[in-house]
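> After the sequence you'll find the predicted model.
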Amino acid sequence: MSMSRGIDTGTELPAGREEGLKRALLAAVAVGVVLLLGAAIFLWQQHGTALFFDTLAAGIAACF
């Protein structure tokens, strides 16, 4: 027997508004990914592979 019960907190959003918030969140994540990818491409063009290998090596070293 489950002890969990559905408690109405009154904080549920209408279906249309909830869908809009999901789309806005998805759009914000997509913009963030595109900006990070663009920054990575820009840095790759400016500094070549050395920057990325140094960053990777520093990240691995920080783990140990």
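Looks like it arrived, so ask away.
> drop to CA atoms for contacts and neighbour counts, all remaining ones
Noted.
> Secondary structure element holding the residue minimising distance to the centre of the chain?
Geometric centre of the chain, nearest residue: V29, 5.4 Å, by C-alpha atoms, centre = their mean. For V29, the host element (DSSP states H and E) is helix 15-47.
> quick one: the very next helix or strand once past that helix to helix 15-47, angle?
Later in the chain than helix 15-47, the nearest helix or strand by DSSP H and E is helix 49-63. Angle of helix 49-63 versus helix 15-47, following axes from the mean of the first three to the mean of the last three C-alpha atoms, to 10 degrees, is 120 degrees.
> hold the first one in mind and look at this next one:
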Amino acid sequence: MAQTLHRPLSEAAPRPAGTGRPSERLMILAAVATVGALLAAGVLLWLRHGATVFFDMLNAGIASCL
């Protein structure tokens, strides 16, 4: 006879926000910090050099693909 594969309702319900394991929260915090640092670096480069840096990077990337 086949067994049914179901979980009790208490295990199937999603957890409320902020109740994850500390390692999950640490990984999310690290990802947010990394994205924030990259965004800040991009804004600082834009303020210092204007569009020149970004267009030079685009041209160098396209040239390396050809």
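Great, that's in hand. In this text the structure is predicted, and so the values were computed from the model without any measurement.
> sorry, back to before: map the residue nearest to the centre of structure 1 onto structure 2.
Here V29 of structure 1 is matched to A31 in structure 2, going by TM-score structural alignment.
> could you list every residue that touches that match?
Listed by C-alpha atoms under 8 Å, 6 or more residues apart in numbering, A31 of structure 2 has no contact partners.
> make it 10 Å
When contacts are counted by C-alpha atoms under 10 Å, 6 or more residues apart in numbering, A31 of structure 2 touches R25, A37.
> Against E24 of structure 2, how distant is it?
A31 of structure 2 sits 11 Å away from E24 of structure 2, going by C-alpha to C-alpha, to the nearest Å.
> just A37 of structure 2 next, same as before
A37 of structure 2 is 20 Å from E24 of structure 2, where distance means C-alpha to C-alpha.
> Can you find the partner of G38 of structure 1 in structure 2?
Counting by TM-score structural alignment, G38 of structure 1 corresponds to A40 in structure 2.
> That match: neighbouring residues, count only.
Neighbour count of A40 of structure 2, defined by other C-alpha atoms under 10 Å: 12.
> cool, the one 5 residues further on as well?
Counted with other C-alpha under 10 Å, residues neighbouring L45 of structure 2 total 15.
> what's the residue nearest to it when sequence neighbours are not counted in contact with, if anything?
Nearest residue to L45 of structure 2 in three dimensions, chain neighbours excluded: V53, at 7.6 Å (C-alpha to C-alpha, 6 or more residues apart in numbering). When contacts are counted by C-alpha under 10 Å, 6+ apart, V53 of structure 2 touches L45, W46, N59.
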